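Novice: Please work out how this folds:
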Amino acid sequence: MNKFKLVNNDESKIVTNNFKLVDEKQPRLFKDIFPYSEIPKVVFGGQQIPMSIPDDIWITDTTFRDGQQSMDTYTEKQIVKIFDYLHKLDNNSGIIRQTEFFLYTEKDRNAVKKCLARGYEFPEVTSWIRANKEDFKLVKDMGLKETGMLMSCSDYHIFKKLNKTRQEAMDLYVSLVEEALENGIVPRCHLEDITRADFFGFVIPLVQRLMELSKESGIKIKIRACDTLGLGLPYSGTELPRSVPQIINGLIKYGGVPSEYLEWHGHNDFYNVVPNATTAWLHGCSAINTSLFGIGERTGNCPLEAMIIEYGQIRGNVKNMNLKLISEIGQYFEGEFKYSIPPRTPYVGSEFNVTRAGIHADGILKDEEIYNIFDTEKILGRPIVVAVNEHSGHAGIAAWVNTYYRLKDSDKIDKKDERINTIKDWVDKQYETGRSTVMKSEELELIARKIIPQLSTKKHNTEEF
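Specialist: Alright, predicted model coming up:
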């Protein structure tokens, strides 16, 4: 079923081959994989691609571009505020290396000017434009050093959206890159819909030409592989066009793209946005494009905070990033934009480290490491929380007291303490009279301080659940 067999099967010669554009007269839509009237197919049988993690990996941001398309338009003040947050979160670690902006309105351009005036090294300010020379003039006028350029690469887009042939599309893209090079601007080529594209018939010939231009000019030409509909697959042994390992490996091996020129941009339509991004890192892609909280088109982009944690797991640390700011940024979005972060969203949702299960609460009483993913208080500024309901029992109530008031070591109150039994009797009566909702902290605080007066001198965790 593999429709991507090369004419020349001598693997030793493939790397040096120049792949010629296959200028199909009719669009190649891979209907056996994407029937549209059915769920897309996963096709196995592809080669096993070995992992090859680049020496340097990093994150880029599209909160002001793809993210803003899915929100009410940001004001200049809001854009600068978020930009400041990104800089403080990165904390000069260079992990959040770039962020991209629209340039189409006066407001956008003014916001970019204000962000540039901050003088931050990280994240670097870049832009995004469509594949036309009118848009490119905006980049030149702003004096930016790099811009993303939309380069649709599947026949769905080339034939159906652009109404062009493959050759016409390639000529347009190359001409725009040449103009960027003439002006000393780094072009970042966004290969839109790469997971439905003819990889060897269009993508690789285009990329090889771009790499030739890069060598001739001495200017870096970046390649962003865009999984526009989230169709990419992280699994080893899957076939093109959906295989993330094969796409990344192919761009490097056949396209001649150095890892540091390569970036992955994914969407979450099939719940694979984080696995796909991590897979891209593991197979040779240096940069992963993200947005804060995954805000983006349809099901969203890859969450920036998720890839920070992925980076930490792969590298063993996150350098000197200030991860406690993640919660603050989340609170800003919820307050400023009335944006609702789902409560169970990892790392940032209001309930991501809240436990309600009695048996879990009993474990937390013994040692919070048993049921907490890591020291969320130290790393994210988010202490573990135990919620109280009719099923909590003595262990749950004791765990709530200890976590809410941050009691440590000898200050901890045991579940067998008679005062815990008194609080439990009070909680039981609430549910016996028809209550069905989780107890609020303020309610429990009133009764806990009455039963255990010394708690009034203790600092408490103000997280709500």
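Novice: From here on, just use CA atoms for contacts and neighbour counts.
Specialist: Will do.
Novice: Residue 148 should be in a strand, yeah?
Specialist: Yes - going by DSSP: H, G, I helix; E, B strand; the rest coil, the assignment for residue 148 places it inside a strand.
Novice: these two touch, right, it and residue 129?
Specialist: Yes - shown here, residue 148 and residue 129 form a contact pair, counting by CA atoms under 8 Å, at 6.1 Å.
Novice: what is in contact with those two at once?
Specialist: Applying CA atoms under 8 Å, 6 or more residues apart in numbering, one finds that no residue jointly contacts residue 148 and residue 129.
Novice: measure residue 428 to residue 421 for me?
Specialist: Distance, residue 428 to residue 421, using CA to CA, to the nearest Å: 10 Å.
Novice: how about this one, so we can line them up?
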Amino acid sequence: MEWKAVCPYNPKLKLEDIYIYDTTLRDGEQTPGVCFTKEQKLEIARKLDELGIKQIEAGFPVVSKKEAECVKAIANEGLDAEILALSRVLKEDIDRALDCDVDGIITFIATSPLHLKYKLKKSLEEVEEMGMRAIEYAKDHGLFVAFSAEDATRTPIEDLIRIHKNAEEHGADRVHIADTTGCATPQSMEFICSELKKNLKKAHIGVHCHNDFGFAVINSIYGLIGGAKAVSTTVNGIGERAGNASLEELIMALITLYDVKLDLNLEVLTELSKMVEEYSGIKLPKNKPIVGEMVFYHESGIHVDAVIENPLTYEPFLPEVIGQKRKIVLGKHSGCRAIAYKLKEMGIEVSREELCEIVKRVKETREKGIFIDDEVFKKIVEEVIRK
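Specialist: Got it, this is the predicted structure:
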């Protein structure tokens, strides 16, 4: 059986050499209240590497001595992924990153009129000069350099193009469009990336999207459509305010819906999600797309009948592909097929009359507010058979 069933009207995107740089350990950890231990950071990094993520943003070394130790430990773990560190456009930040043995840095400074006036209190020219000096210094020390224009989606397009062309000329390997407050739309993200791509010769474009309006994943995809090659994600979409683009949602949308080829070990996706859920302390909704506990649960009789014949009738892809599990749940909407399926799982044989009675009692029990777990179901079956 094919593992996915795709809508025939979905476009097959010709997106080549796309890669993900995950920032769970940096921007994800900036979720208020989240603080990973060194061992937790190492475990998450190892699992991201096992998944096949190409770049891991391990942290912000200048934040603290402990943070620098964590970044250095990840950089020396021998992972296949390149390890990046965040730095401001300051020599001391870059030196601290160099001390951590990272492969590269993401250096950032705000460029929007709002940030320039109220946060930095500097002119765009001053900010641009600081950014270019930082890029040159980092490149002179052999680092991969991504230059991120913070609040890029609220920066005039002519300024963005000029600054990023300048960043490329100073040696930046990648330039980032940071949707810092999640206020971009898919159309604006595609436009910004396409205009930037027309003006760059070799630097990759990366998109870093926040989820304030629930657009982080679709904005990331439209950034790719516009010409970006790199996408920033976090596991479970954690991050400041409403979070970042969800790693698992982005991956499965690209592969399943857009038929994009990503060389990833998908079977570890759910395990990675549960690990970050545990270590971050941020409980996932049970219906969280892709990795939620209940997204492959079925109760409705009509659905269950079809799923037993072919799961893709009511699942966009098979759960085992990402390490998830399917479950038939018994309740108010259950029919004979679902009950028979559960009885077969438990090795219990009943007559047709008994089956109908069990279905009736399951519905009545659930409508009384009692959840039908295995113990409750066994009790119902025993009572019907005994009667």
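Novice: The helix or strand where residue 265 of structure 1 lies: average distance to aligned residues in structure 2?
Specialist: With the criterion set as DSSP states H and E, the secondary-structure element containing residue 265 of structure 1 is strand 262-266. Between strand 262-266 of structure 1 and the corresponding residues of structure 2, superposition yields a mean separation of 0.7 Å, by mean CA distance after the TM-score superposition for structure 1.
Novice: Tell me the counterpart residues of that strand in structure 2, please.
Specialist: Mapped onto structure 2 with TM-score structural alignment as the criterion, strand 262-266 of structure 1 occupies residues 205-209.
Novice: list the contacts for the residue most central in space within structure 2?
Specialist: The C-alpha lying nearest the average C-alpha coordinate of structure 2 belongs to residue 247 (CA atoms, centre = their mean; 1.5 Å). Residue 247 of structure 2 sits next to 22, 233-237 when contact means CA under 8 Å, 6+ apart.
Novice: Let's see if you can find the most crowded of those residues.
Specialist: residue 233 (33 neighbours; other CA atoms under 10 Å).
Novice: Map that one onto structure 1.
Specialist: Aligned against structure 1 - with TM-score structural alignment as the criterion - residue 233 of structure 2 pairs with residue 290.
Novice: Now the element after the strand holding residue 265 of structure 1, going C-ward?
Specialist: Counting by DSSP H and E, the next helix or strand C-terminal to strand 262-266 of structure 1 is helix 273-282.
Novice: mean deviation (superposed) between that following helix and structure 2, please.
Specialist: When structure 2 is superposed, helix 273-282 of structure 1 averages 1.2 Å from its matched positions, counting by mean CA distance after the TM-score superposition for structure 1.
Novice: packing partners for that helix?
Specialist: Secondary-structure packing of helix 273-282 of structure 1 (3 or more CA pairs under 8 Å, 6 or more residues apart in numbering; DSSP states H and E): helix 244-253, strand 262-266, strand 287-290, helix 304-315.
Novice: buried ones in the strand holding residue 265 of structure 1?
Specialist: Under the neighbour-count criterion of 16 or more other CA atoms under 10 Å, strand 262-266 of structure 1 has 262-266 buried.
Novice: Tell me which two of the residues you listed sit farthest apart.
Specialist: Taking CA to CA as the measure, these span a maximum distance of 13.5 Å, between 262 and 266.
Novice: separation between the counterpart of residue 112 of structure 2 in structure 1 and residue 103 of structure 1?
Specialist: Under the alignment (TM-score structural alignment), residue 112 of structure 2 pairs with residue 154 of structure 1. Counting by CA to CA, the gap from residue 154 of structure 1 to residue 103 of structure 1 is 26 Å.
Novice: neighbour count winner among these two?
Specialist: The neighbour count for residue 154 of structure 1 versus residue 103, taken as other CA under 10 Å, is higher for residue 154 (25 against 22).
Novice: Nearest residue to that one in space, ignoring adjacent ones along the chain?
Specialist: The spatial neighbour of residue 154 of structure 1 that comes closest, neighbours along the chain excluded (CA to CA, 6 or more residues apart in numbering), is residue 197 at 3.9 Å.
Novice: how deep is that neighbour tucked in, by neighbour count?
Specialist: Close neighbours of residue 197 of structure 1, defined as other CA under 10 Å, add up to 25.
Novice: That one pairs with which position in structure 2?
Specialist: Across the alignment, which pairs residues by TM-score structural alignment, residue 197 of structure 1 is matched by residue 155 of structure 2.
Novice: Its match reaches residue 111, doesn't it?
Specialist: Yes - between residue 155 of structure 2 and residue 111 a contact is recorded at 6.2 Å, counting by CA under 8 Å.
Novice: By neighbour count, which bits of the lengthiest helix in structure 1 are buried? Give me those.
Specialist: When every helix of structure 1 is counted residue by residue (DSSP state H), the longest turns out to be helix 166-182. Neighbour counts over helix 166-182 of structure 1 (16+ other CA under 10 Å) mark 166-167, 169-170, 172-174, 176-178, 180-181 as buried.
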